[in-house]
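A.B. asks: dropping a prediction and its sequence here:
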Amino acid sequence: MQPLDFTVPLFVPGHRPERFAKAAAAGPDAVIIDLEDAVPADLKRDAQAALRTDFCESPVLVRINAAGTPWHAGDLAAAARLRPAAVMLPKAEDPALISIIVADLGPGIPILALIETARGLAAARDIAAHPAVGRLVFGSVDLCADLGMAHVREALLFARCELVLASRLAGLPAPIDGVTTNIEDAAAATSDARYARSLGFGGKLSIHPRQIAPIRAGFLPDAEEVAWAYRVLASGDGATTVDGAMVDEPVRIRARSILARQARAS
């Protein structure tokens, strides 16, 4: 299974193939060709026919329509022919259904399970443990609609923590956070990404090219974190103190993680 450890994947509407290369040129870690929410019902078949992966070297993912919709079977057939880096499954709720979808897709195409309903959240640990699931993705806006909640951090904290825990228990990469809906507010995208990182997320969905850089910045350690990490690792072994706080091996593990994240970005 291809690693799915990207940080900033970008959605592009599946019925707009003239935008595929432009999306890739914007510099995301992966491009998600969206056959679901971004495509009007009367253009779904056109989007299936427009699928391609030859416009970039980055991973190309396909978000299909959910099971039970009129376009689901056609999306699966199109994705099976295309063989993208992964298929994103909306409304993921049932590991048994994932097995059926994998059988239709054929071997070697991992599933990005989009957790965006109450049932999906309740089954998140079983979904994460499915051998074909490569990573969990948080559909925060849809979950709020399903539960009648406001799309605010405090309302979604329990769900985010559950996805981080489910991913860790299954040995998956850290989950991908949901979208920041305001595409004009770069500071909000960075703040949301930094908040998601603080909870243990490893990436965040982007819906516009101008969100890519702000989201990426939010997943990078800032100068203060880097300086702290260096001080921690220079403090010696065993139990010591840095800046008046105790330092032991778990703290050093976090410091090494910060410096490793900085090194990957440089």
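C.D. replies: Good, I have the coordinates.
A.B. asks: please count neighbours and contacts with C-alpha atoms only from this point.
C.D. replies: Noted.
A.B. asks: can you give me the helices for the protein?
C.D. replies: Secondary structure of the chain (DSSP state H): helices at 20-25, 44-50, 72-82, 95-105, 118-122, 124-129, 140-147, 153-170, 186-199, 212-218, 223-233, 249-265.
A.B. asks: could I get the ones you listed as TSV with mean neighbour count and distance to residue 34?
C.D. replies: What follows is these, written out as TSV (neighbours: other CA atoms under 10 Å; distance: least, CA to CA, whole Å):
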stretch	mean neighbour count	distance to residue 34
helix 20-25	18	11
helix 44-50	18	9
helix 72-82	18	11
helix 95-105	16	17
helix 118-122	18	20
helix 124-129	22	22
helix 140-147	17	16
helix 153-170	17	22
helix 186-199	20	21
helix 212-218	21	17
helix 223-233	16	36
helix 249-265	14	27
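A.B. asks: residue 243: which of those is closest?
C.D. replies: Nearest of those to residue 243, taken as CA to CA: helix 223-233 at 8.7 Å.
A.B. asks: quick check: angle from that closest one to helix 249-265?
C.D. replies: Here the directions of helix 223-233 and helix 249-265 differ by 130 degrees (axes from the mean of the first three to the mean of the last three CA atoms, to 10 degrees).
A.B. asks: so which elements touch helix 223-233?
C.D. replies: helix 249-265 (3 or more CA pairs under 8 Å, 6 or more residues apart in numbering; DSSP states H and E).
A.B. asks: so residue 23 sits against residue 10, correct?
C.D. replies: Yes: contact status for residue 23 versus residue 10: in contact at 7.2 Å, counting by CA atoms under 8 Å.
A.B. asks: shared neighbours of those two, which are they?
C.D. replies: Counting by CA atoms under 8 Å, 6 or more residues apart in numbering, the common neighbours of residue 23 and residue 10 are 31, 209.
A.B. asks: Serialize the helices of the chain to a markdown table and add fields for distance to residue 64.
C.D. replies: Output for these, formatted as a markdown table (distance: least, CA to CA, whole Å):
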| stretch | distance to residue 64 |
| --- | --- |
| helix 20-25 | 16 |
| helix 44-50 | 9 |
| helix 72-82 | 6 |
| helix 95-105 | 11 |
| helix 118-122 | 17 |
| helix 124-129 | 17 |
| helix 140-147 | 16 |
| helix 153-170 | 21 |
| helix 186-199 | 25 |
| helix 212-218 | 22 |
| helix 223-233 | 39 |
| helix 249-265 | 31 |
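A.B. asks: one more structure, for comparison:
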Amino acid sequence: MSLQQPLTYLFVPGNRPERFAKALASGADRVILDLEDAVAPADKVLARESIASWVASLAADQLDRLLVRINDVTSPCHLDDLLWLQRTPIKHCMLSKCELSEQVAQVLEHMPPGSRVLPLIETVRGVLAAPAIGRSPGVSRLAFGSLDYLLDLDLPGPGFALDAAALAVAMASRAADLPPPVAGVTPELDATQVQSDLTHARALGFGAKMCIHPSQVAVVREAFRPDAQVLAWATRVVNAWQAAATPGAIQVDGRMVDKPVVLKAQRILSRAEPTA
């Protein structure tokens, strides 16, 4: 698993083509063209047509930064999404309300070879199946839809029950050797709230965040960026480890450092670099 992973996933409605290029230029690591919640049923066909027309003109590196969120398997639009998907060059897909590993396989059957799926875990069934979903071939990482999970379990708001589910998704990701999962959206545009939500998600093992507005992208990226003092420490650790004549424990700043600490330092440095 690479240390350097996308940190920001920006949603843009699939029926708003005038926003597509702006989203790609927003600084977000990945852009999610949405065919689900952001698009009314009457606009689904138009959204698919708009996306297909736009992606046809993109370079390969731009196309690789895109995902399409399709409707879940219980939606009457799901099959239409799959049939449409197989006629596009899109190779990254987010599956809404994923609850079974077989659902991932079904999506991949309609995509080009080498495609990847990002399952969005939003229900109790999805959380319970997260270990199996995470081990499914073709899964890039997991994401947790906290707002829909609150609705599924009829929870009044954030709290222990939501945290327990989020932690279960993070543990399933780690057990499957996937990157840390992607945290759900913050409905508020207030930067302080976005940062607070991300800090909480990181404490539960998450390593990226979905955004609903370009203004949130910079806030999330800055929150992930280590401060200068931490970066300096990580640099000293990695440099000392690389300079050591033999592998094993070394001393940095008067403290013993072994391999787990070095790995932590490498992860810190990777967060300070731009993502691919």
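C.D. replies: That came through fine. Everything numeric in this text was worked out from a predicted model, so none of it was measured.
A.B. asks: what would you report as the TM-score here?
C.D. replies: Scored against TM-score structural alignment, normalised by the length of the first structure, the superposed chains reach a TM-score of 0.87; 260 aligned residues with a CA RMSD of 2.5 Å.
A.B. asks: dead centre of the second structure: give me the residue that sits there.
C.D. replies: Nearest residue to the geometric centre of the second structure (CA atoms, centre = their mean): residue 182, 3.7 Å.
A.B. asks: which one in the first structure is aligned with that residue?
C.D. replies: Matched to the first structure by TM-score structural alignment, residue 182 of the second structure sits across from residue 176.
A.B. asks: and residue 132 of the second structure, by the same measure?
C.D. replies: In the first structure, residue 132 of the second structure lands on residue 126 (TM-score structural alignment).
A.B. asks: list the contacts of that match.
C.D. replies: Taking CA under 8 Å, 6+ apart, one finds residue 95 in contact with residue 126 of the first structure.
A.B. asks: gap between it and residue 92 of the first structure?
C.D. replies: Distance, residue 126 of the first structure to residue 92 of the first structure, using CA to CA, to the nearest Å: 11 Å.
A.B. asks: before we move on, what about residue 224 of the first structure?
C.D. replies: From residue 224 of the first structure to residue 92 of the first structure the distance is 39 Å (CA to CA).
A.B. asks: ok, residue 78 of the first structure next?
C.D. replies: With CA to CA as the criterion, residue 78 of the first structure and residue 92 of the first structure are 19 Å apart.
A.B. asks: before we move on, what about residue 121 of the first structure?
C.D. replies: Distance from residue 121 of the first structure to residue 92 of the first structure, by CA to CA: 9 Å.
A.B. asks: now residue 15 of the first structure
C.D. replies: Distance from residue 15 of the first structure to residue 92 of the first structure, by CA to CA: 23 Å.
A.B. asks: ok, these two, which is more surrounded?
C.D. replies: residue 92 (26 against 23; other CA atoms under 10 Å).
A.B. asks: alignment lookup: that one to the second structure.
C.D. replies: Match for residue 92 of the first structure (TM-score structural alignment): residue 98.
A.B. asks: shouldn't its match be in contact with residue 124?
C.D. replies: No: at 10.4 Å, residue 98 of the second structure does not count as touching residue 124 under the criterion of CA under 8 Å.
A.B. asks: can you report how many residues lie near residue 216 of the second structure?
C.D. replies: Neighbour tally, residue 216 of the second structure, other CA under 10 Å: 24.
A.B. asks: isn't it up against residue 191?
C.D. replies: Yes: judged on CA under 8 Å, residue 216 of the second structure makes contact with residue 191 at a distance of 7.0 Å.
A.B. asks: what touches both of these two?
C.D. replies: With CA under 8 Å, 6+ apart, residue 216 of the second structure and residue 191 have no common neighbours.
A.B. asks: quick one: end-to-end length of stretch 122-136 of the first structure, please.
C.D. replies: Stretch 122-136 of the first structure end-to-end distance (CA to CA) = 13 Å.
A.B. asks: make that stretch 164-181 of the first structure, sorry
C.D. replies: Counting by CA to CA, the terminal residues of stretch 164-181 of the first structure are separated by 22 Å.
A.B. asks: quick one: residues in contact with that stretch.
C.D. replies: 4-5, 7, 124-125, 128-129, 134-141, 160, 163, 188-189, 192-193, 196, 199-207.
A.B. asks: same deal with stretch 38-46 of the second structure?
C.D. replies: For stretch 38-46 of the second structure, with CA under 8 Å, 6+ apart as the criterion, the contacting residues are 12-15, 35, 47, 77.
A.B. asks: go on, stretch 53-62 of the first structure?
C.D. replies: Outside stretch 53-62 of the first structure, the residues within contact range by CA under 8 Å, 6+ apart are 20-21, 24, 29-35, 79, 82, 84-88.
A.B. asks: try 7 Å this time
C.D. replies: With CA atoms under 7 Å, 6 or more residues apart in numbering as the test, stretch 53-62 of the first structure has contacts from 20-21, 24, 29-34, 84-88.
A.B. asks: quick one: stretch 223-230 of the first structure to the second structure mean distance?
C.D. replies: Superposed on the second structure, stretch 223-230 of the first structure shows a mean distance of 3.2 Å to its aligned residues (mean CA distance after the TM-score superposition for the first structure).
A.B. asks: not counting its own residues, what contacts that stretch?
C.D. replies: By CA under 7 Å, 6+ apart, the list of residues contacting stretch 223-230 of the first structure reads 255-256, 258-259.
A.B. asks: of those, which is the nearest to residue 96 of the first structure?
C.D. replies: residue 258 (37.7 Å).
A.B. asks: so what does that closest one match up with in the second structure?
C.D. replies: That one, residue 258 of the first structure, aligns with residue 268 by TM-score structural alignment.
A.B. asks: residues contacting its match?
C.D. replies: Applying CA under 7 Å, 6+ apart to residue 268 of the second structure gives the contacts 226, 231, 234.
A.B. asks: now tabulate these in TSV and tack on distance to residue 241 of the second structure.
C.D. replies: Shown next, in TSV, are the contacts of residue 268 of the second structure (distance: CA to CA, whole Å):
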residue	distance to residue 241 of the second structure
226	20
231	15
234	11
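A.B. asks: just name the closest of those to residue 104 of the second structure, please.
C.D. replies: Once CA to CA is applied, the member of those that ends up nearest residue 104 of the second structure is residue 226, at 34.6 Å.
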